[in-house]
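> mind looking at a prediction? Sequence and model below.
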Amino acid sequence: HTRLLRYYSHCVSKRSICAATASPPSGTAPQLRHNCTAGSREVRPLRKTAAGSHELRPLPTAVHAEAGKGKFAVNMFAERPLALAARCSADFTPPLVNVSLDDPPGQRWAPLVKVFDVEMLMRTATRVIDLLIPAWVHRAVAPVAEALEDYIPQPYAGEILGMASFFGSNISDIVLLNFAYEITAFCTSVVAQDSSGRLFHGRNLDYPAAELLRNVTVDVLFLRKGEVAYRGTTFAGYVGLWTGQSAQKFTVSANKRAKGYWWENLISAVLLKSSPDSWLIRETLAEAKDFQDAVKRLSTVPIICDVYYIVAGVRPGEGVVVTRDRLGSADIWPLNPARGEWFRVETNYDHWTPPPHSDDRSGSDVQRGPGFGGVARPGTEGEVRGPPSAQKF
């Protein structure tokens, strides 16, 4: 319990959720290896519930611990304001880096080289590119890289140039790496509201090459004038975000929409100068004033790929799935708790059409839905980490 309290004092925050898993030594308290730097350092007493869970009371943040099969899991759900769930395994802790938006774009990502081995990053980038991008595309991208600022807007062109400099890579590889991540994000996202009006937002990323990407995953605090403007999770070398939080305002995740061809996305990006889906998330996190403003931006700004944006706010009812075409929204699917529609599950298919039999993640998740909603502790994190949602490709 002493170790747990030390861990909670470091991790518990009124602005975030984190989950950790660790293997406890026999007969001892669990050794928690996940280190979530979440903000608040308050220490509150634990109280064991009748169900065997441990909760911090009194406190607007609820914590429970569950014994698993050879594992010890800790899940923290922030009741107010809205929190974003992220999962880390016991054997891997994403590093946390600060990216100052006050720095010139070319210098912003320099902190990456302090926490990652550059040679490992380049080996991973090469393998990801070879796995996902055909050889002929490498040649097609070369002219874009040579005139980067003619095709890619600032600050992203500058950030990509900076990445290439820090990694000792050619610019073409960093451009390819960013578009590889942009076209392959298979995911599951859940937004839910419980009977007390608390909102929960969970997600996973079912990328190909998951074992490679686990080693380059990074949590980022984006700073402006020394204060956290927004935060997100991404991959080293990638300037976009698929998961982010603007504290006291909203959270957002994005899922690939299985529609169109990847080369159409590349043409859209290069010729039409549309925004990659993940860049729009960054811009929305930086600029949107609240949940409604975020939904409007994510619904209307032209982007390069069809995508689903899942957004949650800080007030009851503020949860929505935005189905996007490249030029605008195809559908807006909000929570409607008054009609019993207290959760939305989105994978990679339009919710109004049946998913393919070979990939019915949404059907499975919806069937499990009543098990985590309308109760005091939605099991959102369990929904997105278990099969078939957390698929292996």
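That came through, no problem.

> all contacts plus neighbour counts: C-alpha atoms, from now on.
Will do.

> other SSEs contacting the helix or strand residue 136 falls within?
If you go by DSSP states H and E, residue 136 is part of helix 135-146. If you count contacts as 3 or more CA pairs under 8 Å, 6 or more residues apart in numbering; DSSP states H and E, helix 135-146 packs onto helix 171-182.

> buried set for the helix it packs on?
171-182 (16 or more other CA atoms under 10 Å).

> what angle separates it from helix 135-146?
Note on geometry: by axes from the mean of the first three to the mean of the last three CA atoms, to 10 degrees, helix 171-182 and helix 135-146 are set 120 degrees apart in direction.

> next up, a structure to set beside the first:
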Amino acid sequence: MTAIFAILVDSYRALKAQKLFKTVLVLSMLVIVGYASFGFNDKGVFLFFGAMQIETEYFKAGTPLASTLYTGIFSAFIVSLWLGWVATILALISTSSIYPQFLSAGSVELVMSKPIRRTTMFIAKYIGGLLFVILQVGLFCLGAFLVTGWRIGEWNPAIFLAIPLVTVFFSYLFCVNTLVGVLTRSTLVALLFTLLFWFLTFSVRTADDVLNTFQFQAEGMVAVQEQTLETARAQLVGFRDELESLEESGTESGREYYQSQIKRMEVIVEEDEALLQGRQDALAQLRPWVTVLDVIRWPLPETQRTIGLLQRWVDQGKSVTMNDILTGRFIEEEQERLEAEEDTSADIGRERGGWKERRQQRREAESRMIDREEDVSAASIIGWSLLFELVILILAWWIFVRRDY
């Protein structure tokens, strides 16, 4: 334990001595100051410490919406964009040199001359790299916690969950960085390969979300079209039954009317059948691609979902969530107006109905995507990703301990 502690202290001092460590710390404090520069009063939202005022009836001091918005900006935007992107890239730049520099000529021989096991050195160096993120995120969350309590009077300890989440998220990338660094002994190659791997996981995850949204929309459109076709066929059968009842005792004008209606409905049924077939074909073409992306995504760590867990936990127990604010579902008057529009415009025409239909399916697809994300447990997201990390680390450790230095 003494050897591990000594290596950790040495790693901490080396990271702290880097200018980039101090740069990230200063930038993080500037982000916190920006976060503190806006808040809420009786009129609405103020920006830049009161220099600008935005009047709104929804977001006022002391309201649940204001609380959700303020904490949601931290979890959904600041953590995702600053800690999840910019600060992570800067951390990778700082830590990519840990193993290549250690394995460079002279450094490794000096350490190997001491009675320290290679496994101990490998683990200590890895934990030392994670210290960069733990310290930066810890100070950042402390600032955000104090600002949130000051601005909205909510001392939410869930903010500190960003420390383990961002650290675990970073470890998914750092393990790849470690493996490439041990293999190549090149800081630049390790950094570039890690960024490429990160881009791969982000691209696959984004493409999977987009295709799943399209699939949900297509499934909804098929279901609606099946119902529309069923209604049209029922109307056609009804007109034919009416015509048969008029064949013996009905007037000529009555028969002509129902004959014209039958012809019209036959055209409509034919069009609806063609439209349904087209939508079913589109859905059939989409499903294999969704399956392919699921297979590709299966072994990769859940980088985006891990960061997204913070918003889920921060919103837990609140009557209005950040997703409700982002989608506008929190405005009941707007929902009632849209429902009234749908009721009054139901018979305007098939073309207008198609537009309304697509709008409704987009809403349902968005709702299904939100439910899909919330149905995946945190244990599943983090557990599977940590299993990936363990496999990569075992491979890097095996190379590290067996290589001749």
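Alright, I've got the coordinates. Source: prediction; values computed, not measured.

> any idea what the TM-score comes out to?
TM-score for the superposed chains, counting by TM-score structural alignment, normalised by the length of the first structure: 0.24, backed by 156 aligned residues with a CA RMSD of 7.1 Å.

> follow-up on the earlier one: now the buried residues of helix 171-182 of the first structure in CSV, with distance to residue 118 of the first structure?
CSV is the format used below for the buried residues of helix 171-182 of the first structure (distance: CA to CA, whole Å):
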residue, distance to residue 118 of the first structure
171, 15
172, 17
173, 14
174, 13
175, 17
176, 18
177, 15
178, 17
179, 20
180, 19
181, 19
182, 22
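
> residue 332 of the first structure: which of those is nearest?
Nearest to residue 332 of the first structure out of those is residue 182 (CA to CA; 22.2 Å).

> against residue 279 of the first structure, how distant is the closest one?
10 Å (CA to CA, to the nearest Å).

> quick check: residue 148 of the first structure touching residue 157?
Yes - under the criterion of CA atoms under 8 Å, residue 148 of the first structure lies in contact with residue 157, with a separation of 6.3 Å.

> tell me the contacts of residue 220 of the first structure?
96-99, 231-234 (CA atoms under 8 Å, 6 or more residues apart in numbering).

> rebuild those residues as CSV, extending it with distance to residue 138 of the first structure and secondary structure.
Converted to CSV, the contacts of residue 220 of the first structure look like this (distance: CA to CA, whole Å; DSSP: H, G, I helix; E, B strand; the rest coil):
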residue, distance to residue 138 of the first structure, secondary structure
96, 31, strand
97, 30, strand
98, 31, strand
99, 29, strand
231, 32, strand
232, 29, strand
233, 27, strand
234, 23, strand
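
> the first structure: helices as residue ranges?
For the first structure, the helices defined by DSSP state H cover 2-11, 112-115, 118-132, 135-146, 148-151, 156-167, 171-182, 210-214, 262-271, 277-287, 291-300, 361-368, 380-385.

> and the ones you listed as TSV, adding distance to residue 253 of the first structure?
Supplementary listing: those in TSV, determined by distance: least, CA to CA, whole Å:
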stretch	distance to residue 253 of the first structure
helix 2-11	22
helix 112-115	23
helix 118-132	22
helix 135-146	28
helix 148-151	26
helix 156-167	20
helix 171-182	13
helix 210-214	18
helix 262-271	19
helix 277-287	8
helix 291-300	11
helix 361-368	16
helix 380-385	13
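
> quick one, which of those helices is nearest to residue 189 of the first structure?
Using CA to CA, the helices of the first structure put helix 380-385 closest to residue 189 of the first structure, at 7.1 Å.

> list the buried ones in that closest one?
Under 16+ other CA under 10 Å, the buried positions of helix 380-385 of the first structure are 380-381, 383-385.

> please produce TSV containing these, extended by distance to residue 220 of the first structure.
Converted to TSV, the buried residues of helix 380-385 of the first structure look like this (distance: CA to CA, whole Å):
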residue	distance to residue 220 of the first structure
380	23
381	21
383	25
384	22
385	22
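
> show me which of those is closest to residue 131 of the first structure.
Looking across the buried residues of helix 380-385 of the first structure and measuring by CA to CA, the closest to residue 131 of the first structure is residue 385, at 24.3 Å.

> now the closest one: how far from residue 166 of the first structure?
The value you get for residue 385 of the first structure to residue 166 of the first structure, if CA to CA is used, is 34 Å.

> do the same with residue 2 of the first structure
For residue 2 of the first structure, the distance to residue 166 of the first structure - CA to CA - is 41 Å.

> looking at those two, which is more packed in?
residue 166 (18 against 9; other CA atoms under 10 Å).

> is it true that the more buried one touches residue 113?
Yes - Residue 166 of the first structure is in contact with residue 113 according to CA under 8 Å; the separation is 7.1 Å.

> go ahead and confirm residue 246 of the first structure touches residue 223.
No - look at residue 246 of the first structure against residue 223 with CA under 8 Å: they stay out of range, at 11.7 Å.

> and for these two, which residues touch both?
229-230.

> the more surrounded of the two?
Between residue 246 of the first structure and residue 223, residue 246 has the larger neighbour count (other CA under 10 Å), namely 25 against 17.

> which non-adjacent residue is nearest the more buried one?
residue 230 (4.7 Å; CA to CA, 6 or more residues apart in numbering).

> ok, now how distant is residue 74 of the first structure from residue 4 of the first structure?
9 Å.

> neighbour count: these two, which is higher?
Shown here are residue 74 of the first structure and residue 4; by other CA under 10 Å, residue 74 has more neighbours (21 against 16).
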